[in-house]
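Participant: sequence first, predicted model second:
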Amino acid sequence: MGLKTSASQLVATARARIEEVETAELIAKVDDPDVVIVDIRDIRERQRGYIPGSVHAPRGMIEFWVDPDSPYFKPVFGQEGKRYVFHCASGWRSALTVATLQDMGFDAAHLREGFSPWEEHGGPVEIPEPRK
């Protein structure tokens, strides 16, 4: 049984219709109070380091967290005048997520290359305290 659409085709289709932010551009905005950086990686990925000030929103819950009519709505996603930039490790999951959010009417962009090259581009990284 072959797939009708491959995962890479889904990502390419999503990227063609969403806003992509370059790493250097987001590094320059990391302290901008009007930019909300949203990390959709798994908690285990985030424990290895994350962008300071970023919001953690697991990909499996994001549609419910941004929807004001959902019982799971998070107020961080209801802020007027904010620019939301989502990221994952490589830009694949965040592209799919932002395309879905765009379909919902939620305006967002994604970090094109993801978190993987962030530090080598000079981006700040915070390492969480080890869990006890």
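Facilitator: Cool, the structure landed. Just so it is clear, the model here is predicted, and its values are computed rather than measured.

Participant: going forward, measure contacts and count neighbours with C-alpha atoms only.
Facilitator: Noted.

Participant: what's the helix or strand for the residue most central in space within the chain?
Facilitator: For the chain, the residue nearest the mean C-alpha position is F86 (2.0 Å; C-alpha atoms, centre = their mean). F86 belongs to strand 83-87 when assigned by DSSP states H and E.

Participant: compute the inter-axis angle for the helix or strand following that strand and strand 83-87.
Facilitator: Downstream of strand 83-87, the first helix or strand assigned by DSSP H and E is helix 92-104. Between the axes of helix 92-104 and strand 83-87, defined by axes from the mean of the first three to the mean of the last three C-alpha atoms, to 10 degrees, the angle is 140 degrees.

Participant: helices or strands next to the strand holding F86 in the packing?
Facilitator: Counting contacts by 3 or more C-alpha pairs under 8 Å, 6 or more residues apart in numbering; DSSP states H and E, strand 83-87 is packed against strand 35-39, helix 92-104, strand 109-111.

Participant: okay, pairing it with this:
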Amino acid sequence: MAIGYRQMLDEAEAEVRSVSTEEGVALRAREDVVFVDIRDPRELAREGMIPGAHLAPRGMLEFWIDPESPYHKPYFAEDKLFVFYCASGWRSLLAAQVAQRMGLRVASLTGGFGDWRRAGQEVTEPEPH
């Protein structure tokens, strides 16, 4: 029997640490934490991103994490906490679950970039076209 997205999110919530925007602000100041934006590059072009975050589009995440992949990104091999975020927190929760299963220490930013921006936190503005 197939499961729906809500069940997938519930299972991920049971496995993955979630952090609020306030916790995220404190974590961002630490050297042992990497923020990972999994949104589509078009979303970043429209909305900006959290300063210092790495872009890892959701469709490439597993390949970028795996050191055996030709697409591996070395920052994923660092012994750090990876805080994943997307627009609202759903995609990043599922991405964090996958990354955790692949051996990373992870957290998911509850409410995603949307809550971050609404809270008045620092963002890099998109480049004008």
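Facilitator: All right, it came through fine. Values in this document were obtained by computation on a predicted structure and should not be read as measured data.

Participant: in the second structure, point out the residues matching the strand holding F86 of the first structure.
Facilitator: Strand 83-87 of the first structure corresponds to residues 81-85 in the second structure, going by TM-score structural alignment.

Participant: starting at the chain centroid, how far to that stretch?
Facilitator: Averaged C-alpha coordinates place stretch 81-85 of the second structure at 5 Å from its chain's average position (C-alpha atoms, centre = their mean, to the nearest Å).

Participant: mean per-residue distance, it versus the first structure.
Facilitator: Stretch 81-85 of the second structure differs from its equivalent in the first structure by a mean of 0.6 Å after superposition (mean C-alpha distance after the TM-score superposition for the first structure).

Participant: what's next to that stretch, contact-wise?
Facilitator: With contact meaning C-alpha atoms under 8 Å, 6 or more residues apart in numbering, stretch 81-85 of the second structure is reached by 32-39, 91-93, 95-96, 104-110, 112-113.

Participant: ChimeraX command to pick out the buried ones of those?
Facilitator: Of the contacts of stretch 81-85 of the second structure, the buried ones go into a single ChimeraX selection, burial set by 16 or more other C-alpha atoms under 10 Å:
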select :33,34,35,36,37,38,39,91,92,93,95,96,104,105,106,107,108,109,110,112,113
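
Participant: look at G120 of the second structure and give its secondary structure.
Facilitator: coil (DSSP: H, G, I helix; E, B strand; the rest coil).

Participant: just give the nearest non-adjacent residue to the aligned partner of it in the first structure, would you?
Facilitator: When the first structure is aligned by TM-score structural alignment, the residue opposite G120 of the second structure is G122. Take G122 of the first structure and drop its neighbours on the chain: the residue closest to it by C-alpha to C-alpha, 6 or more residues apart in numbering is I27, 7.7 Å away.
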